[in-house]
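> Predicted structure and sequence below. I'll ask about it afterward.
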Amino acid sequence: MLSDESAAVIEATLPAVGEALDEITTRFYATMFAERPELLDGMFNRGNQASGAQRRALAGSIAAFAGALLADRDARPENLLGRIAHKHAAVGVTDDQYTIVHKYLFGAIAEVLGEAVTPEVAAAWDEVYWLMAAALVAREARLYLEAQVEPGRPWRQWTVVERREETPDVVSFLLRPADGRPAPAARAGQYVSVRVRMPDGVRQLRQYSLSSAPGTDVRRITVKRVHGGDAPEGEVSNLLHRTVREGDELTLSAPFGDVVLDDGDAPLMLVSAGIGCTPMVGMLARLAATGSTRPVHVLHADRSPADHALRTETHDLVERLPDARLVEWYESSADRGGPGARSGQMLLEGIDGPALPADATVYLCGPLPFMREIRGQLLRLGVPARHIRYEVFGPDLWLADAQS
């Protein structure tokens, strides 16, 4: 609970701090990595550092948490904290690293705001930071316990048993635990971190959804090559595409992620674009494996049928479900998409056949602009906001923005 004294200070200083957060987080990361370069080896995504995505997500999360405390000092923004905790556990964050972050973050605050950071201001924001850190540490401890891994050590070696070329830019890797022990428990919709050593010796992490049903010892991840020449954000996907073959080993984390298929019987809407289809295919595979009879609307948008990864498998899984319906939108070549394929952008209004169920649980995955647009369409169609869940590949800029 935020103290009365600190609440008054945070309320008075939040606008100024919020305006300076981008500069604060820029200095924070620059100073921390200059003095602790080992954190870029196997922990932080340098592609997100280069693009500024991690900086913006951190700034938004801090402002969102502070704002939530002011709105209700006894409450916590559970969506924000849960999402961050899962991301942290998937890369092996440990308790002591919060002390490191505190040192450099508050050093950056003092540098940027200067004399405005009085002892009272510093103490109030310190209280906010440690309230957020304590909440995350507790959640991450539970996640590590549930995953049956040591805190900060979620890693395990997996052997590639098959490599499948899905499209010219998408490849799937089927993996089995290299030690022969059973695969860890997973839920449909979760992701794993893949840790690889880059040519310069630095280890980098990326998250990939499990694109297969989680009930077997063979798991699948499906990786889209990120184009951009020498852009660092594509370095891991390009390395995996170029170098990983059957018989190789990959280092994977235990499965994490809070956007998972629920166990109820309410109608489902699985809405995706591009490589955002991967968690949806995992959910469909789970539904088919359990003989589900739930009504399911599967809606997907892509550039063309040839670019639609796991398209044939998606069609097969939909056919196996007794009350499932698939609608696809393609920017081009929709005529080659088969019966029912549509041209252009996804438009939910006017879909032929059964109406989209307003009581459905909706799962979204794809580029942020796509998800924002589809969420707006869903709200206009009467789907409650609380029924809409989404997965983001990378720092969650949407949640940070929405909470602020």
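Received it, and whenever you're ready, just let me know what you need.

> okay, CA-based contacts and neighbour counts for the rest of this
Fine.

> show me what contacts residue 174?
Counting by Cα atoms under 8 Å, 6 or more residues apart in numbering, residue 174 touches 160-163, 218-221.

> how about those in TSV, adding distance to residue 395?
Converted to TSV, these look like this (distance: Cα to Cα, whole Å):
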residue	distance to residue 395
160	27
161	30
162	30
163	28
218	28
219	24
220	23
221	19
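
> Residue 112: which of these is nearest?
Each of these was checked against residue 112 using Cα to Cα; the closest is residue 221, at 42.3 Å.

> Spell out the secondary structure type for the closest one.
Of the three states, residue 221 takes strand under DSSP: H, G, I helix; E, B strand; the rest coil.

> and it, how many neighbours?
Here the number of neighbours of residue 221 (other Cα atoms under 10 Å) works out to 21.

> ok, now residue 189?
Residue 189 is flanked by 29 other residues according to other Cα under 10 Å.

> State the distance from it to residue 277.
Counting by Cα to Cα, to the nearest Å, the gap from residue 189 to residue 277 is 10 Å.

> Filter the contacts of residue 174 down to the buried ones and hand me the ChimeraX line.
A single ChimeraX command selects the buried members of the contacts of residue 174 (16 or more other Cα atoms under 10 Å):
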select :160,161,163,218,219,220,221
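
> buried sites along stretch 206-216?
206-215.

> Correction: the previous question concerned stretch 271-291.
By neighbour count with 16+ other Cα under 10 Å, stretch 271-291 contains the buried residues 271-288.

> Ok, stretch 184-204 next?
Of the residues in stretch 184-204, 184, 186-196, 203-204 count as buried by neighbour count, 16+ other Cα under 10 Å.

> here's the one I want to compare it with:
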Amino acid sequence: MLSEPSAATVRATLPAVGAALGEITERFYAGLFAARPELLRDLFNRGNQAAGTQRRALAGSIAAFATHLLEHPERRPDAMLTRIAHKHASLGVTPEQYALVHEHLFAAIADVLGEAVTPEVAAAWDEVYWLMANALVAIEKRLYEEAGEPGWRRWEVVERVTETADVTTFRLRPVDGGPVADFRAGQYVSVRVELPDGARQIRQYSLSGAPDTDVRQISVKRVAGDAASPDGEVSAHLHARVREGSVLELSAPYGDLVLDADDDTPLLLASGGIGVTPMVAMLAHLADAGHRAPVTVVHADRSPVDHALRTDQEAYAGKLADAGVHLWYERDVPAGAHAGLVDLARVPVASGTRAYLCGPLPFMRAARTQLIEQGVAPADMHYEVFGPDLWLAQQG
């Protein structure tokens, strides 16, 4: 909870600070990487930095946290903090790095706002920062303690499967031959690879196989760049260079988009494109557990040939006692599927449904709106964003 003097100062300065956060975060990253270039090379996603999405996500999370402190001083925004902490834990972020971030972030604030940063203003925003940072450190400490295999572990690719023209599945076993801990359906792992220029870049990929097997399975979409962002460095590397026998470094599983429902809870699993990956793991778990309540499966894609893991998705759904599969395609629509964009008004949604969403932001925004219109409570909707969470400030 913010002290009363700091709360008053933050409330008075939030409009100005919020309006400048885009420039502040841009200067923050520039200063941080000038001082510590190895962080950009080996920790931060260079593609997200080039596209500016990480800066926007950081600005949004700071503004959302400060706003929450003012509007709900009696409680902490744990949903938002937990989502960030899982990502940090998957990257191996340490408590010491928060002091480094503080140094460069507050230098950027002073640089951008100049004389407006009085000692009182600096102290108030310093309090905001450390409330957020210390909360994240505590959550990340717990996550590290809970992880069955903390740190980086070497895994050998034992099978490579082409799913579509731009999606490949990699199945891996630990090089050390040790046990493979279960994960919770919906979680992801970080994958660290060494690129040709020597950089050791890290990306997160949802685990797309059943949770209780002796392998880890990830299904990777090759990211094609455009005018606003470059090609995906790591996904291109995995597609072009990684074969059976290759070795990758993986983190322990993390992520808060996990099934949390008993056998009486109706579920809706909605995915778009490569967002299908955590949903397949969820379906595998539900099939194995013999889930009895209704499960509604919704997926949208460009066409049937672009729909990765469709066979697995339909096979697991077919093992459930009460499941319906609803597919939307933009072209080459087969019999039984729908044309165009997802319209959940055409899908029966049982009372008390808990929904899980994963896919592009426009898809998830539309699905969330349609589900609310169907009577699904906002608290019963959970989502995963691949990459910086630009939805975080709105949904946290």
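Perfect, I can see it now. As the structure is a computational prediction, the values presented were derived from the model and not from experiment.

> what's the TM-score here?
Once superposed, chain against chain, the TM-score is 0.97 (TM-score structural alignment, normalised by the length of the second structure); 394 aligned residues with a Cα RMSD of 1.3 Å.

> picking that back up, go through the buried residues of stretch 271-291 of the first structure and flag which are in helices.
277-288 (DSSP state H).

> got TSV for the residues you listed, with distance to residue 356 of the first structure too?
TSV is the format used below for those (distance: Cα to Cα, whole Å):
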residue	distance to residue 356 of the first structure
277	19
278	22
279	21
280	17
281	20
282	22
283	19
284	18
285	22
286	22
287	19
288	21
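
> and of the residues you listed, the nearest to residue 11 of the first structure?
The nearest member of these to residue 11 of the first structure, counting by Cα to Cα, is residue 279 at 39.7 Å.

> show me the contacts for the aligned residue in the second structure for that closest one.
Aligning on TM-score structural alignment places residue 279 of the first structure opposite residue 278 in the second structure. Residues in contact with residue 278 of the second structure (Cα under 8 Å, 6+ apart) are 185-187, 206-208, 358.

> on that earlier part again, so which of the contacts of residue 174 of the first structure hold up in the second structure?
Counting by both residues aligned by TM-score structural alignment, their matches' Cα atoms under 8 Å, the members of these that carry over to the second structure are 160-163, 218-221.

> out of these, who's nearest residue 80 of the first structure?
residue 221 (25.6 Å).

> Distance of the closest one relative to residue 203 of the first structure?
According to Cα to Cα, residue 221 of the first structure and residue 203 of the first structure sit 19 Å apart.

> distance from the helix of greatest length in the second structure to the first structure after superposition?
Scanning the second structure for the longest helix, with DSSP H as the assignment, gives helix 4-35. Helix 4-35 of the second structure, aligned to the first structure and superposed, deviates on average by 0.4 Å (mean Cα distance after the TM-score superposition for the first structure).

> Residue 172 of the second structure: what's its closest spatial neighbour, skipping adjacent residues?
residue 157 (4.4 Å; Cα to Cα, 6 or more residues apart in numbering).

> Likewise for residue 148 of the second structure?
residue 181 (6.3 Å).

> which one in the second structure is aligned with residue 401 of the first structure?
In the second structure, the residue paired with residue 401 of the first structure is residue 394, using TM-score structural alignment.

> Which residues are in contact with its match?
Under the criterion of Cα under 8 Å, 6+ apart, the contact list for residue 394 of the second structure reads residue 64.

> Please enumerate the strands of the stretch 301-404 of the first structure.
For the stretch 301-404 of the first structure, strands defined by DSSP state E, counting those that start in this stretch occupy the ranges 324-330, 342-343, 361-365, 388-391.

> what's the most buried one of those?
strand 361-365 (a mean of 25; mean count of other Cα atoms under 10 Å).

> With the second structure overlaid, how far apart is that strand on average?
After superposition onto the second structure, strand 361-365 of the first structure sits on average 0.4 Å from its aligned residues (mean Cα distance after the TM-score superposition for the first structure).

> so where in the second structure does that strand end up aligned?
Mapped onto the second structure using TM-score structural alignment, strand 361-365 of the first structure spans residues 354-358.

> which residues are contacting that stretch?
Applying Cα under 8 Å, 6+ apart, the set of residues contacting stretch 354-358 of the second structure from outside is 257, 261, 265-272, 275-276, 278-279, 364, 367, 376, 380-385.

> change it to 7 Å
266-272, 275, 364, 380-385 (Cα atoms under 7 Å, 6 or more residues apart in numbering).

> what's the answer for stretch 92-104 of the second structure, then?
28, 31-32, 133, 137, 151.

> neighbour-wise, which of the residues you listed leads?
residue 28 (24 neighbours).

> Tell me if I'm right that it and residue 105 touch.
Yes: in this structure residue 28 of the second structure lies within contact range of residue 105 using Cα atoms under 7 Å: 5.1 Å.

> Spell out the secondary structure type for residue 163 of the first structure.
strand.

> And it, what's its match in the second structure?
Aligned by TM-score structural alignment, residue 163 of the first structure pairs with residue 160 of the second structure.

> mind listing what its match touches?
With contacts defined as Cα under 7 Å, 6+ apart, residue 160 of the second structure is in contact with 169-171, 243-244.

> let's see 10 Å
Residues near residue 160 of the second structure by Cα atoms under 10 Å, 6 or more residues apart in numbering: 168-172, 217, 219, 239, 242-245.

> do the same with residue 272 of the second structure
Neighbouring residues of residue 272 of the second structure by Cα under 10 Å, 6+ apart: 298-302, 307, 327-328, 342, 357-364.

> And residue 285 of the second structure, by the same measure?
Residues near residue 285 of the second structure by Cα under 10 Å, 6+ apart: 184-186, 209-212, 259, 279, 291, 316.

> if we take the contacts of residue 160 of the second structure, which one ends up nearest to residue 17 of the second structure?
The closest of those, once distances to residue 17 of the second structure are taken by Cα to Cα, is residue 219, at 40.3 Å.

> Do I have it right that that closest one meets residue 163?
Yes: with contact defined as Cα atoms under 10 Å, residue 219 of the second structure reaches residue 163; the gap is 8.3 Å.
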